[in-house]
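[1] Got a predicted structure here, sequence first:
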Amino acid sequence: MSMKKKLSYILSGILIIAFYSCKKLVEVDPPITRTTEGSVFSTDDNAIAVVTNIYESLSQQDLSGNGSLMSLSAIGGLYADELNLFDATNTGLNLFYTNSLNPTVTGPWGNYYATIFTTNTVLSGLGHSATLSPAVKTQLKGEAEFIRAFCYFYLVNLYGDVPLVVTPDYKVNSVLSRSPVASIYQQITNDLLNAEADLSSDYLDGTLKPYGGSPERVRPAKAAATALLSRVYLYQQKYAEAEIYASKLIADSTYALVPLDNVFLKNSKEAIWQIQPTLVTATQEGRFFVLPPGGPGMGQPVYLSDTQLNVFDVGDGRRTKWIDIASGFYFDAKYKVGGIVVQAPVTTEYSMVLRLAEQYLIRAEARIKQHKIDAGVGDLNILRGRARVAPTSQNPNPLPPLPIGMSAANAMKAVERERQCELFCEWGNRFFDLKRWPSATNPSISLADEELSQVKKNWKSTDKFWPILQDDIVKDPALKQNPGY
């Protein structure tokens, strides 16, 4: 049997176990034996392949599948106020669009836990291996810690309290209840701090060696942990820490803001972490969001909402460069290759997961919350400067800088607007922002309750968190359902 085929069988075994762990979450069949674990993590090549498979799996996930990790850019935009659904007969997407989720809808719950199970298996295997190269073991440990933290970040923001699964031991996992949000964030922070220490500063290739030329940014490097840490601190209202971690990346010459047309290209200098398409040469975002000339249809069923279109000021290049129109329907055109074109001659774009522009937005908000309002507004103006179109005789001063001396309330409104203009249709950022910010007029409710109740016919406050899968609750009585379901 060839090494490639043998490795394929090993990986398949791990993925089958992960699949069952996602279907049952904590009531799973006995995991890989120590003997199998030993064979997987006995050589560098085998161990690297297990972790690489996580990224390959992400790259192949369809945005229209509401159970995939990657689908959050689509279902998050539909659930909030960024996207409209063209075809109401698309039952899976319509449940998100009409905020009509129920406990039988899987959502991304199962796939996040399947990936967590894989990372726990990796961490266990690495811990028991005495034959891996120290550098490979350390890097893979950092990657597994980062991916686990990444998954838990989305779980805690989508579902609130969730089971904290940190071992592949099915006996332990089968009786878990939901852990408080604070405990989940503590685990995320610990994993990211460990990952930041373990991950290489350089981007590494498929053999975990530094690139000889221009590096691909598809394996998480140290900066990915730093970037997610800054976001995690911001969400926990630890503003001083958020500012510090965002500043690390802004000061790093490895990264830079690039022209709007170049942001989503592969290996863009703005990219902190990207996912490389592996089955076709177009990104999943391009294939899903980019409309064909005839407008939306079965394969591209969404288009931009008026709420999203109306947020841009005159002279904002993000409106002209990142939005296009087909048969009267405006669509997200951050990615140019996609729609009915699923196979371009060469891959020119990678899916963006973490990028430098978000770090300016994080630092701006963190500074404003620490009463460093002018400094925070300065960060927003850097992004506005990048987005500004060329002056014309009709518009001699497009997208002017925000004024110095703004009030804290107005500066936060500017943060919201800039995040809407910059991060739309990216990984559910808008939905999470609406949930974490209080209403300016009624601080006892969230901005989600204030704004989404105006655009969603059936919006309820309990809709801010999604339902736990009923099958898991039946199998594990320790799990309790979210209110409202």
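    Done, it's in.

[2] all contacts plus neighbour counts: C-alpha atoms, from now on.
    Noted.

[3] Does residue 329 touch residue 305 like I think?
    No - taking contacts as CA atoms under 8 Å, residue 329 lies outside contact range of residue 305: 9.4 Å.

[4] in the stretch 201-350 of the chain, which spans are helices?
    Counting by DSSP state H, counting those that start in this stretch, the stretch 201-350 of the chain has helices at residues 222-235, 239-250, 284-289, 306-309, 317-321.

[5] Quick one: closest of the ones you listed to residue 415.
    helix 222-235 (13.1 Å; CA to CA).

[6] coming back round to it: what would the helices of the stretch 201-350 of the chain look like in JSON lines with distance to residue 371 and mean neighbour count?
    Shown next, in JSON lines, are these (distance: least, CA to CA, whole Å; neighbours: other CA atoms under 10 Å):
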{"stretch": "helix 222-235", "distance to residue 371": "15", "mean neighbour count": "24"}
{"stretch": "helix 239-250", "distance to residue 371": "11", "mean neighbour count": "20"}
{"stretch": "helix 284-289", "distance to residue 371": "37", "mean neighbour count": "26"}
{"stretch": "helix 306-309", "distance to residue 371": "29", "mean neighbour count": "15"}
{"stretch": "helix 317-321", "distance to residue 371": "29", "mean neighbour count": "19"}
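
[7] who wins for proximity to residue 429 among those helices?
    With respect to residue 429, and counting by CA to CA, the nearest of the helices of the stretch 201-350 of the chain is helix 222-235 at 10.8 Å.

[8] Just the angle for the closest one relative to helix 239-250, thanks.
    With axes from the mean of the first three to the mean of the last three CA atoms, to 10 degrees as the basis, helix 222-235 and helix 239-250 are set at 150 degrees to each other.

[9] Which elements pack onto helix 222-235?
    Packing partners of helix 222-235 (3 or more CA pairs under 8 Å, 6 or more residues apart in numbering; DSSP states H and E): helix 134-159, helix 181-198, helix 239-250, strand 271-275, strand 351-355, helix 356-369.

[10] try it against this one:
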Amino acid sequence: MKINHIYKKISLSIIMLVCFSFSGCKKFVDIPEPIDTIPSDLVFTSDSKADAAVRNLYLNMVGGVNAGFGGGLQIALGVSSDELTVTVATNQFNDFFIHTVNAGTTANANQYNPLYSIIYSCNAIIEGITKAPAGMTAAGKARFMGEAKFIRAAMYFYLINMYGDVPMPTTTDYVANSNIAKTPLAQVYELIINDLKFAQTNLPAPYLNPTQRFRANRYSASALLSRVYLYRQDWVNAELMATEVIDALNGASKFYDLETDLSKTFLIGSKEAILQMPPISTINYTYEAFSFISTGVPNYQISDALYATFEPGDLRKTNWIKTNTITTGGVPKAYNFPFKYKINSGAGGAKTEGTVFLRISEVYLNRAEARAQQNKLALAISDLDVIRGRSGITKIAITNPSISQADLLSTLAHERFVELFQEFGHRWLDLKRTGKADEVLKNTPNWRPEAKLFPFPANEIKYNPSLIQNPGYSN
């Protein structure tokens, strides 16, 4: 399995990170340790050293502009659904748009491999903290273990929702991992839920930096649990987890709240953000803005289906979508593209925007759907109307207070479409989990039911004889 190769490189990077961060670890470079291990007596001898390793997880989550959470995953899933379109056929994500992804598609491997790289790092940190000698505090062990398990859960959530049953390594034993078969989806979800419950129990509510939300806290775990339970159709627990986040108090005020000014939603320090990832290195922009914003013809456009579904007066359409009108041969044409993130260049100055992985509006929609599924229609309408009211459109409680359960669920699906577009593939995943993908996407190029799962990259099949390719794809 090529994951084995990735694992060894990532392990070495964690060691180097900690060693170069702390001069007391300098002699480690002279010790001939196997590169597939992280010696706990050297790396995890203090909270500060463990913290350095955990901080590196978040940097790796952002990754590169076309890979993983840095923007590639959002693009790949966005163009696979009916929310984004690709402008030119030579675009590296065009195979996702026309549903011709195959085992050799580089952009597919660029999503798969980084997620497993981060999982290995999480496993290494979990093992290192578990075996750590004296030096770390009990609170430090709990917190950093909680963060590692939270991130591992997030990576596995996306892997199973993109590829179905997947290998599920939970250790750094690359010999064992090199021949690991697919783990049933239900079993992977069990690990995800257990990891998130651990994080929920062991992470404190306050953020490490009260002005930033760059590290997972207790409510990050609860928010992701609300999504996971929703996907598992565990409506009761989805509602409970969402309620914990919505009702969270920081003193006399809410921990999270909707921004009435939609231009503030994706700013660092936004009241809506539950977990953000800042721009990495010295750049001042998010990779989403870099990928989507254009002064000419954009690489990725808002689909006609999405643009047309906004209701009149919806502030999200005017705040989160931008239009360039390009005249060619005397004929003007409008190009609409995502504009949630507005800074797409610059370096060395203050960072004002950060990629939002979890935010409170999704949690309201999670709870609304969970309540609607339990036939708690009035409560579901109330949650839905929080989002609609902030967005400048008429509330359901006014226009249709006696709405049926089926119609309310349909309205909720619409609301998720216009609220969460461009954010970590919500539309693609929603279509699949609700059984609507075949119906909605049947007229898109080359659509077939097997396209709901992506293929395993060719090298993964080549290096792991136990890994079977997904149906509908050749190796």
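    Structure's in. What do you need? Everything quoted here is computed from the prediction, not taken from an experiment.

[11] quick one: TM-score?
    Between these two chains, after superposing, the TM-score reads 0.86 (TM-score structural alignment, normalised by the length of the second structure); 430 aligned residues with a CA RMSD of 2.1 Å.

[12] Deepest-packed of the helices and strands packed on helix 222-235 of the first structure, please.
    Highest mean neighbour count among these (mean count of other CA atoms under 10 Å): strand 271-275, with a mean of 27.

[13] What range does it cover in the second structure?
    With TM-score structural alignment applied, strand 271-275 of the first structure matches the range 273-277 in the second structure.

[14] ditto for stretch 226-240 of the first structure
    Stretch 226-240 of the first structure maps onto residues 222-236 of the second structure, going by TM-score structural alignment.

[15] Which residue is the nearest non-sequential neighbour of the equivalent of residue 151 of the second structure over in the first structure?
    Applying TM-score structural alignment, one finds that residue 151 of the second structure aligns to residue 147 in the first structure. Counting by CA to CA, 6 or more residues apart in numbering, residue 147 of the first structure lies nearest to residue 119, which is 7.2 Å off, once chain neighbours are set aside.

[16] thinking again about what came up before, residue 62 of the first structure: which of the helices and strands packed on helix 222-235 of the first structure is closest?
    Nearest of those (CA to CA): strand 351-355, 12.2 Å.

[17] Now do the strands in the stretch 301-450 of the second structure.
    Counting by DSSP state E, counting those that start in this stretch, the stretch 301-450 of the second structure has strands at residues 321-328, 331-338, 355-359.

[18] Show me the helices in the stretch 51-200 of the second structure, by range?
    Going by DSSP H, counting those that start in this stretch, the stretch 51-200 of the second structure shows helices at 72-80, 94-97, 106-130, 138-163, 174-177, 185-202.

[19] Mean distance between the fifth one and the first structure after superposition?
    So the one you mean is helix 174-177 of the second structure. Mean deviation of helix 174-177 of the second structure relative to the first structure after superposition (mean CA distance after the TM-score superposition for the first structure): 1.8 Å.

[20] ok, now the second one?
    On superposition with the first structure, the average gap between helix 94-97 of the second structure and its aligned counterparts reaches 1.0 Å (mean CA distance after the TM-score superposition for the first structure).

[21] Not counting that helix itself, show me its contacts.
    For helix 94-97 of the second structure, the external contacting residues (CA atoms under 8 Å, 6 or more residues apart in numbering) are 76-77, 79-81, 85-86, 88, 101, 105, 445.

[22] what's the closest non-adjacent residue to the residue positioned nearest the centre of the first structure?
    Compute the mean C-alpha point of the first structure, and by CA atoms, centre = their mean the closest residue is residue 427, 4.2 Å away. Nearest residue to residue 427 of the first structure, sequence neighbours excluded (CA to CA, 6+ apart): residue 73, at 4.2 Å.

[23] Please look at residue 239 of the first structure and residue 232 and confirm they touch.
    No - assessed by CA under 8 Å, residue 239 of the first structure is found out of contact with residue 232, at 10.1 Å.

[24] To which residue of the second structure is residue 191 of the first structure aligned?
    Match for residue 191 of the first structure (TM-score structural alignment): residue 195.

[25] ok, and the closest non-adjacent residue to its match?
    residue 149 (5.1 Å).

[26] and that neighbour, what is it in contact with?
    Shown in contact with residue 149 of the second structure (CA under 8 Å, 6+ apart): 122, 126, 195-196, 198-199.

[27] would CSV of the helices of the stretch 51-200 of the second structure with distance to residue 363 of the second structure be doable?
    Listed next are the helices of the stretch 51-200 of the second structure as CSV, based on distance: least, CA to CA, whole Å:
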stretch, distance to residue 363 of the second structure
helix 72-80, 19
helix 94-97, 28
helix 106-130, 24
helix 138-163, 16
helix 174-177, 35
helix 185-202, 16
